[in-house]
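Visitor: show me how the following folds:
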Amino acid sequence: MTAVTTGRIHSWDLSTGVDGPGTRFVLFVSGCPLRCLYCANTWHMRDGRDVSVDEVMAEIEKCRAFLTTSGGGVTITGGEPLLQPAFTAEVLSRCKEAGLHTALDTSGFLGDRADDELLAATDLVLLDIKSFDIDTYRKLTGGRLGPTLNFATRLDRLGVAMWIRYVLVPGWTDDLRSIDGLAQFVAQLGSVDRVDVLPFHKLGAGKYDALGVPFPLRDTPVPEPAMTETVRQCFRDHGVSAY
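Guide: So this is what the prediction gives:
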């Protein structure tokens, strides 16, 4: 009897333009090892439900025509998908076999859990680099920067396409010297197609309120459009497309 692969998920949804090319079926898995101060997603495995890969694929199949017509596909996000590597790998592989474009949205902190087989089934990695400063990264996420940079280098070596995501948080990730260092690093990675500079927002506040935990960035302002454009231009100055 063949074992059934299951995973813990929060939800799924359809999106356009923010989770990879075209219209995407976006699968939100539960659980994350990082504790980003602005996080609006799921930290705990208990915040979700168990589903089988077959159940996920049945839902994706309902959207297949819509996804393929739009040039879209399937994105696995979180939480952190690499916290559940077997489940993530099987969903990606099944989607790839079905002829659907696949994307993995990850912090890269658990990049060592993504074996070459998982990455071979991944057309695009949306890699979230929270900061290029070691101390800021630790204070902002509770984790270490090194694993993410190592994962980026590995993806480049394997030729896996990447979109880099960088959340611009005033007072935290707006230091232009650090951003210039990240831009130089990214410019050396031939498989990076673009950088998305994402202005900080406060959508995570409701999650903290529900947990009864003070939202640490409640008084942090959203970045001015001019600052966001300055950061994007910093990447462009190093030859990297930035949006």
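Visitor: only C-alpha atoms for contact and neighbour calcs from this point on.
Guide: Will do.
Visitor: any residues touching the longest strand that the chain contains, and which ones?
Guide: Assignment by DSSP state E gives strand 6-16 as the longest strand of the chain. Applying CA atoms under 8 Å, 6 or more residues apart in numbering, the contact partners of strand 6-16 are 22-30, 42, 45, 47-53, 84, 87.
Visitor: of the residues you listed, just the buried ones, ChimeraX syntax please.
Guide: To isolate the buried ones among the contacts of strand 6-16 in ChimeraX, judged by 16 or more other CA atoms under 10 Å, type:
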select :22,23,24,25,26,27,28,29,30,42,45,48,51,52,53,84,87
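Visitor: next up, for comparison:
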Amino acid sequence: MAKSPLRERKVPKRDGEVLGFVHSTESFGAVDGPGIRFVAFMQGCNMRCQFCHNPDTWKKNVGTEMTSSELLEKALPFRQFWGEKGGVTLSGGEILLQIEFAIEFFTKCKKLGINTCLDTCGQPFTRRQPWFDKFQRLMDVTDILLVDIKHINSDEHRKLTGYRNENILDLCQYLSDIDKPVWIRHVLIPERTDFDNYLTELGAYIKTLKNVKKVEVLPYHTMGVHKYHEMGIKYKLEGIEPPTSERVANAEKLLHVEDYKGYLA
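Guide: The predicted structure is shown next:
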């Protein structure tokens, strides 16, 4: 039986343009896609990842209100530094919660020949309409995606983030089917994701995808813990230290990081 369509939500606008809720921006991002990039971190996320270092991005419909034209004006002064590989990245929070804004912004960027990158955990992904049609339109103006796979096991994924991962893996499959370039990222966390059996399973899964240009192991860190204390939120990984360099190297081996060099082309 076909799924019923999703109810359309009201999209805030100003002067005919979709309003985005921006948490912050970075002018010279070097780890958010190829090259040097202007990065907009958008507000709002459904997941409650235990290791999230930006809990201040969780709340929706808050932050700095900007139209796509205003954000583009903020980015363009730095274009001279982007070179051939750089460009703009929309990150989060979770950017797919503001998919209409992303479509407008990336459409304007592509008209100017600017490389576009989407950084997502994939949690909002669905093939139900009208959302899926919007996502397809977004892919038409997206050059590359950074996709976080938090955990390969769906039950463990739910414990870690509050959500299962089936639709996230469906996103990865769809991106593979349309041959859209992706970088896969995985946060290595002692006592949560740093288990050889799960890493081996994740490595085997990534091998089934035909569009992966890079795989990154991101060592868990505690740099955002102070935000939890300031916001009065219990930090669920209290006492867990970052992984050792040996465990990071082990994860990189099990995820076959060295096999993915497409990002160097």
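Visitor: returning to that earlier point: how close does the longest strand of the first structure sit to the second structure?
Guide: In the superposition with the second structure, the average deviation recorded for strand 6-16 of the first structure is 1.4 Å (mean CA distance after the TM-score superposition for the first structure).
Visitor: and the next helix or strand past that strand?
Guide: Next in sequence after strand 6-16 of the first structure, counting helices and strands by DSSP states H and E, comes strand 23-29.
Visitor: what range in the second structure matches that following strand?
Guide: Using TM-score structural alignment, strand 23-29 of the first structure lines up with residues 36-42 of the second structure.
Visitor: could you report the neighbour count for the counterpart of residue 110 of the first structure in the second structure?
Guide: Superposed on the second structure with TM-score structural alignment, residue 110 of the first structure falls opposite residue 124. Other residues within reach of residue 124 of the second structure, judged by other CA atoms under 10 Å, total 18.
Visitor: so what's residue 124 of the second structure up against?
Guide: Applying CA under 8 Å, 6+ apart, we find residue 124 of the second structure in contact with 96, 97.
Visitor: which of the three states applies to the spatially most central residue of the first structure?
Guide: Centroid-nearest residue in the first structure: residue 105, 2.9 Å away (criterion: CA atoms, centre = their mean). At residue 105 of the first structure the chain is in strand, as set by DSSP: H, G, I helix; E, B strand; the rest coil.
Visitor: does it really touch residue 76, like I thought?
Guide: Yes. At 6.0 Å, residue 105 of the first structure counts as touching residue 76 under the criterion of CA atoms under 8 Å.
Visitor: please enumerate the helices of the first structure.
Guide: Remark: helices assigned in the first structure by DSSP state H are 53-69, 85-97, 116-120, 134-141, 146-158, 176-187, 205-211, 225-236.
Visitor: distance of the residue nearest to the centre of the first structure from residue 134 of the first structure?
Guide: Note on residue 105 of the first structure: its distance to residue 134 of the first structure, by CA to CA, to the nearest Å, is 21 Å.
Visitor: residue 141 of the first structure -> the second structure?
Guide: Counting by TM-score structural alignment, residue 141 of the first structure corresponds to residue 161 in the second structure.
Visitor: ditto for residue 95 of the first structure
Guide: In the second structure, the residue matched to residue 95 of the first structure (TM-score structural alignment) is residue 109.
Visitor: so who does the closest residue to residue 141 of the first structure other than its chain neighbours touch?
Guide: Using CA to CA, 6 or more residues apart in numbering and skipping the chain neighbours, the partner closest in space to residue 141 of the first structure is residue 36 (4.1 Å). Contacts for residue 36 of the first structure were tallied using CA under 8 Å, 6+ apart; they are 140, 141, 142.
Visitor: ok, the match of residue 95 of the first structure touching residue 115?
Guide: Yes. Checked against CA under 8 Å, the pair residue 109 of the second structure and residue 115 is within contact range at 7.4 Å.
Visitor: stretch 195-210 of the second structure: how far from the chain's middle?
Guide: The chain centroid and the centroid of stretch 195-210 of the second structure are separated by 19 Å under CA atoms, centre = their mean, to the nearest Å.
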